[in-house]
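*Asks:* Sequence first, then the predicted structure:
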Amino acid sequence: MRPGVAVVGYGNAGRQHLDALGDRSYAVVEQDPRAAARARAAGLPVRELDDVLADDAIQALALCLPPGVRAGIAAKAVAAGKHLLLEKPPARTPEELAALLSLADAGGVLAAVMFQHRFALPGELRSADAARFAGAVASLTVSRARPDAHYQTSGWRSDPRDALGGVTAHLGVHYLDLACQLLGTPRAVTPLSRTDAVPGIDTQVCGHIAFESGAQLSVAVTSRSPARFEQLTVLGADTWLEVRSGAVTGEIDGRPITRAASPASRLRTEVYQELFSAMAGRADLDLAALRRSHGVVKALDGLLNPLEVGR
């Protein structure tokens, strides 16, 4: 029997998950009447949350909801024995992430996250080995154009309690996560400048992150430029790497590495493939594992909530 998945939330992220699932999708949970109507018009079965939680054919929930409203639903899902796949950003604080992981462990369920860009890395860079880039200097630049009105008039996106933040939390976060996969756990996070569309919802952030590995990362994320640009450059003592718009080039121990960019839709499918393989007991949950998100959540928390995070 193929695993059934309920996608909770039929916004942009929810539709992306459904595309990645293809014929594996089983149900949509959506409380907003307009979004539910759009799902039904697309031929999708729309069901109540309690209904899918009680359905043994539903083995996993994909939580495509704003960060501020996920925790309660995640707890209900785990209590019902459902595996979890969280949309990014996976948690508002390191403490919330730790609580989610403890909850999943206690419930005996898998916890994954939709950081699909991890699957763009070549195989030799997928292991969590920060020693490879110990002492490296790195830079991250992400530009995704959005007018301020996108954050001022788009419902939950204008509320920092639900959204967590703006461009950094929802668009820059993918490459910030890649940096943490390569460089390890942040030791100190220093925000340098910030512009908000509304209080708590950033449209531009610059900062610096020092890692426990000794690596140093400069960060610039903006929605205030017309350019679409995503680049992470890492320069180590005997290795270097550039990820630009999904394409990877570099050199490891004198050996060149290259990997062409893959469509984001294909990478999202790879996230689900790894989750399904783990659900079937064929392999461990690895690259998509939520536990690999400690670094990026700490980085986000330091950049966006500087008064609440110790340095």
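*Replies:* It's in. Numbers count the residues shown, from 1 in each chain.
*Asks:* When you work out contacts or count neighbours from here on, use the C-alpha atoms and nothing else.
*Replies:* Noted.
*Asks:* So which elements touch the longest strand along the chain?
*Replies:* Longest strand of the chain, by residue count under DSSP state E: strand 186-198. Packing partners of strand 186-198 (3 or more Cα pairs under 8 Å, 6 or more residues apart in numbering; DSSP states H and E): helix 148-152, strand 201-211, helix 294-304.
*Asks:* Now it: buried residues?
*Replies:* 186-191, 194, 196-198 (16 or more other Cα atoms under 10 Å).
*Asks:* Pull the distance from that strand to the chain's centre.
*Replies:* Taking Cα atoms, centre = their mean, to the nearest Å, one finds strand 186-198 lying 19 Å from the centre of the chain it belongs to.
*Asks:* What lies in contact with that strand?
*Replies:* The contact list for strand 186-198, computed with Cα atoms under 8 Å, 6 or more residues apart in numbering, reads 148-149, 151-152, 158, 180, 202-212, 295, 298-299, 302-304, 306, 311.
*Asks:* Against that first model, consider the following:
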Amino acid sequence: MSDALSVALVGIGKIATDQHVPAIAASPDWQLAATVSRNGAVQGVDAYRDMETMLASCPQIEVVSLCLPPVPRFGYAAAALRAGRHVMLEKPPGATLAEVHTLMAMAEASGVSLYATWHSRMAKGVAAAKAWLAGKPVTRAHITWRESVRKWHPGQDWVFEPGGMGVFDPGINALSILTEVLPMPVHLQSAELAFPENRATPIAARLAFSGNVSAEFDWREEGRDIWDIEIETTEGTLALRHGGNALEIDGVSQGEAPGLEGEYPALYARMAELVRNGESEVDLAPMIHVADAMTLGRRITVEPFEF
């Protein structure tokens, strides 16, 4: 483990325990050296309740990986960057575009790496889809992203608070894939956002982009998860299903892989590469589309939502 990078994991909730901790444990590139959380911990790992204490107590830790919700994340990221630590951001990279631009400038000034992760881009079918679409004229594309907020965010009211993003929390995963694989840029033209009358963020959304591209996001799906992207070109049709892990070309399966199992290990492999090469990677394209939807979206009020 002498060549492994030491990392502190901040925010020990569901995504940290389900994805980050196993990915770090399985990688020879990483050693989990500390956690920061008000309530959670990882057995056998030094635990701290506040960021400043961890940074002061652990000068040997090179990287801080932030898994807490987007609204409080900026302060933690800024503290880590000021302390000269490399920073890895769970998606979305921040609560606002402006604060992420600030973090980018801080990272550059400190000479450390900043990585805004998009785990769905690491799904098994995404790279092959991007290669197949390269240079092909796209005539139509549609995203269907439907899941249950009760299943994926049980009792987590923060997702419906300002900055929680609502249905764009999963929807931004689809947008991260779309912006990765499309051979041309698109921009939002209109949106319809469904807000429960007792909530501050949308539970469903319909988006229309340039280039005959559209999307439907819905957090009220009580059946199976539907995470599909279908793209028509002048040379055939491509579909990414199961969140990008199953690729079809002209209706023929090109193979399928398990859900999120390979995505977070790939993120940590990329972070190790960035740190060792002295590079940063911050692509804000998916977040720009969400910000545009909040700006252009026509708001409709729907029935109240309770967990």
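*Replies:* Structure received. Note that the structure is predicted; figures quoted are calculated from it, not measured.
*Asks:* Buried deepest among the helices and strands packed on strand 186-198 of structure 1, which one?
*Replies:* Mean neighbour count, computed with mean count of other Cα atoms under 10 Å, is highest for helix 294-304 among those, reaching a mean of 25.
*Asks:* and it with strand 186-198, angle?
*Replies:* Computed by axes from the mean of the first three to the mean of the last three Cα atoms, to 10 degrees, the angle separating helix 294-304 of structure 1 from strand 186-198 equals 50 degrees.
*Asks:* what helices or strands is helix 294-304 of structure 1 leaning on?
*Replies:* helix 94-107, helix 173-183, strand 186-198, strand 201-211.
*Asks:* element containing the residue mapped onto residue 95 of structure 2 from structure 1, please.
*Replies:* Taking TM-score structural alignment, the alignment pairs residue 95 of structure 2 with residue 92 from structure 1. Under the criterion of DSSP states H and E, residue 92 of structure 1 resides outside all helices and strands.
*Asks:* With residue 261 of structure 2 instead?
*Replies:* Going by DSSP H and E, residue 261 of structure 2 is not in any helix or strand.
*Asks:* residues contacting the counterpart of residue 259 of structure 2 in structure 1?
*Replies:* When structure 1 is aligned by TM-score structural alignment, residue 259 of structure 2 is paired with residue 263. Counting by Cα under 8 Å, 6+ apart, residue 263 of structure 1 makes contact with nothing.
*Asks:* switch the cut-off to 10 Å
*Replies:* 117, 120, 246 (Cα atoms under 10 Å, 6 or more residues apart in numbering).
*Asks:* Against residue 245 of structure 1, how distant is it?
*Replies:* When distance is defined by Cα to Cα, to the nearest Å, residue 263 of structure 1 is 10 Å away from residue 245 of structure 1.
*Asks:* cool, residue 227 of structure 1 as well?
*Replies:* Using Cα to Cα, we find residue 227 of structure 1 at a distance of 12 Å from residue 245 of structure 1.
*Asks:* Kindly report the same for residue 66 of structure 1.
*Replies:* Counting by Cα to Cα, the separation of residue 66 of structure 1 from residue 245 of structure 1 is 25 Å.
*Asks:* Just give the nearest non-adjacent residue to the residue nearest to the spatial centre of structure 1, would you?
*Replies:* Closest residue to the average C-alpha location of structure 1: residue 88 at 3.1 Å, with Cα atoms, centre = their mean. Leaving aside its sequence neighbours, residue 88 of structure 1 sits nearest to residue 114 (Cα to Cα, 6 or more residues apart in numbering; 6.0 Å).
*Asks:* So what's the residue count around the aligned residue in structure 2 for that neighbour?
*Replies:* Matched by TM-score structural alignment, residue 114 of structure 1 corresponds to residue 117 in structure 2. By other Cα atoms under 10 Å, the residues close to residue 117 of structure 2 number 23.
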